[in-house]
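K.L.:
Please find the sequence and the predicted model below.
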Amino acid sequence: MSTLETEFLFEIDAELREPNLMIGAVPEGSRMIAHVEGGTFKGPRIKGTMPASGGDWVLARADGSIKIDVRAALTTDDGHNIYTYYGGRIVMTPEQMGALGDRAAAEALDPSTYYFRTNPLFEAAMDGPYAWLNHVVAVGIGRLTAKGVAYKVYALK
């Protein structure tokens, strides 16, 4: 079996609307929706903005973890739109979870002390310059910020 290799794609900073839309207790846990208000992304082969076009259908699970379910758009600096969607997990201590209602406190948490991982996939126009993203499976390492979240995204080779 070969080793897992990655290639850095980009770092993304996503701004999320406050407050989140709280759904409340559902059979699988507690549901809320975090709307994407904007953001930026930049990497060696691609850069641009994240329009206010998506969100994260967050599920706080009974086991204490958070299930991520994101759908959003990216607009490259040369005017191409890309759809991205991904799942993921956030695992924190109960004390760290308590900081999630205060963005400054959440940003102050050391990202090395919690688990925040995603698995982005992409859809780009097949005849466009970013069609290569249609064949990429990526992983993201996330952190909380004062405006929302940030990820470093890597393509699996």
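P.N.:
Structure received.
K.L.:
Could you use CA atoms for every contact and neighbour count after this?
P.N.:
Fine.
K.L.:
Same question for the top strand by length along the chain: list its buried residues.
P.N.:
When the chain is parsed with DSSP state E, its longest strand is strand 29-42. Within strand 29-42, the residues scored as buried using 16 or more other CA atoms under 10 Å are 29-42.
K.L.:
ok, the residue lying closest to Y114 once chain neighbours are set aside to T84 distance?
P.N.:
Of all residues not flanking Y114 in the chain, M92 sits nearest, at 5.1 Å (CA to CA, 6 or more residues apart in numbering). Using CA to CA, to the nearest Å, M92 is found at 25 Å from T84.
K.L.:
what's the answer for L133, then?
P.N.:
Distance, L133 to T84, using CA to CA: 10 Å.
K.L.:
So for the two, which residues contact both of them?
P.N.:
Residues touching both L133 and T84 (CA atoms under 8 Å, 6 or more residues apart in numbering) are L121, F122, E123.
K.L.:
Neighbour count, secondary structure and distance to A108 for those - can I get that in a markdown table?
P.N.:
Formatted as a markdown table, the shared contacts of L133 and T84 follow (neighbours: other CA atoms under 10 Å; DSSP: H, G, I helix; E, B strand; the rest coil; distance: CA to CA, whole Å):
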| residue | neighbour count | secondary structure | distance to A108 |
| --- | --- | --- | --- |
| L121 | 19 | strand | 29 |
| F122 | 21 | strand | 31 |
| E123 | 18 | strand | 34 |
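K.L.:
next up, a second structure to put side by side with the first:
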Amino acid sequence: MSLPAPALEHVCDLAVTIDTPVEVGTTAMGLRRMIPITGGTVTGPLMRGRIVAGGADFQLIVGDGTQAHLDARYVLELNDGTRVFVQNKALRVASAEDSAKIRRGEPVDPTRVYFRCQPIFEASTPQWSWLAEHQFIGVGLRLPDAVHLSFYKVC
């Protein structure tokens, strides 16, 4: 017996500004990088605000450079003043050539890159408690100086 497929509800779009990557180097696990998050905006039907500077995206690049396992942690400040902690784990997969371009900060056709994420939210105010009571998924786009994300609540 198959159950009905879940529906998705658009929550928001993020335009995340980033700084120059900090290259840790190749470890036994793969290539490690840290991408500083410098700010950005949150727009959408259910959330609006800004991204607080000071977060970072910690990356592990494996598969001969074609897979990037991302773990970004940052804070949103919503228009009502509520601050929301976000941990966003993602997988980005592209060809070796496109992956090298991304690492060099060059543009890549987004249709050639698989970029999906699973954000988890923590908020301290009752009106945002629903963020901890649902699952979310997202899609991403890496630009040379920014990351764009769209988040969806799984209903």
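P.N.:
Received, thanks. Quantities reported herein were computed from a predicted structural model and do not represent experimental measurements.
K.L.:
Superposed, what's their TM-score?
P.N.:
Overlay of the two chains. TM-score (TM-score structural alignment, normalised by the length of the second structure): 0.92; 152 aligned residues with a CA RMSD of 1.3 Å.
K.L.:
one step back: now that the residue nearest to Y114 of the first structure has come up, it's in contact with S65, right?
P.N.:
Yes: the pair M92 of the first structure / S65 is scored as a contact, 7.0 Å apart, by CA atoms under 8 Å.
K.L.:
Distance-wise, check the residue nearest the centre of the second structure relative to A96 of the second structure.
P.N.:
Residue closest to the average C-alpha location in the second structure (CA atoms, centre = their mean): N88, at 5.3 Å. According to CA to CA, N88 of the second structure and A96 of the second structure sit 24 Å apart.
K.L.:
repeat for Q67 of the second structure
P.N.:
Going from Q67 of the second structure to A96 of the second structure by CA to CA gives 9 Å.
K.L.:
Those two: which has the busier surroundings?
P.N.:
Ranked by neighbour count (other CA atoms under 10 Å), Q67 of the second structure and A96 place Q67 first, with 20 against 14.
K.L.:
Aligned counterpart of that one in the first structure, please.
P.N.:
Under the alignment by TM-score structural alignment, Q67 of the second structure pairs with S65 in the first structure.
K.L.:
Pretty sure V91 is one of the things its match touches, is it not?
P.N.:
Yes: with contact defined as CA under 8 Å, S65 of the first structure counts as touching V91 (4.8 Å).
K.L.:
mind listing the strands for the first structure?
P.N.:
Counting by DSSP E, the strands of the first structure are 6-16, 21-26, 29-42, 47-49, 55-61, 65-76, 81-91, 115-118, 121-124, 138-144, 148-156.
K.L.:
Quick one: closest of these to E107 of the first structure.
P.N.:
Nearest to E107 of the first structure among these is strand 138-144 (5.1 Å), distances taken as CA to CA.
K.L.:
what's that closest one aligned against in the second structure?
P.N.:
Taken onto the second structure by TM-score structural alignment, strand 138-144 of the first structure occupies residues 136-142 there.
K.L.:
Mean distance of the matching stretch to its aligned residues in the first structure, please.
P.N.:
Between stretch 136-142 of the second structure and the corresponding residues of the first structure, superposition yields a mean separation of 0.7 Å, by mean CA distance after the TM-score superposition for the first structure.
K.L.:
List of residues touching that stretch?
P.N.:
By CA under 8 Å, 6+ apart, the residues outside stretch 136-142 of the second structure that reach it are 102, 110, 115-120, 147-154.
K.L.:
Could you give me the PyMOL syntax to select whichever of the residues you listed are buried?
P.N.:
Buried residues within the contacts of stretch 136-142 of the second structure, by 16+ other CA under 10 Å, are selected in PyMOL with:
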select buried, resi 102+115+116+117+118+119+120+147+148+149+150+151+152+153
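K.L.:
Pick out the most distant pair among the contacts of stretch 136-142 of the second structure.
P.N.:
Greatest spatial distance among the contacts of stretch 136-142 of the second structure (CA to CA): I102 and V154, at 29.3 Å.
K.L.:
What about the residue lying closest to A72 of the second structure once chain neighbours are set aside, how many residues nearby?
P.N.:
Closest residue to A72 of the second structure apart from its sequence neighbours, by CA to CA, 6+ apart: D57 at 3.8 Å. D57 of the second structure has 22 neighbours, counted by other CA under 10 Å.
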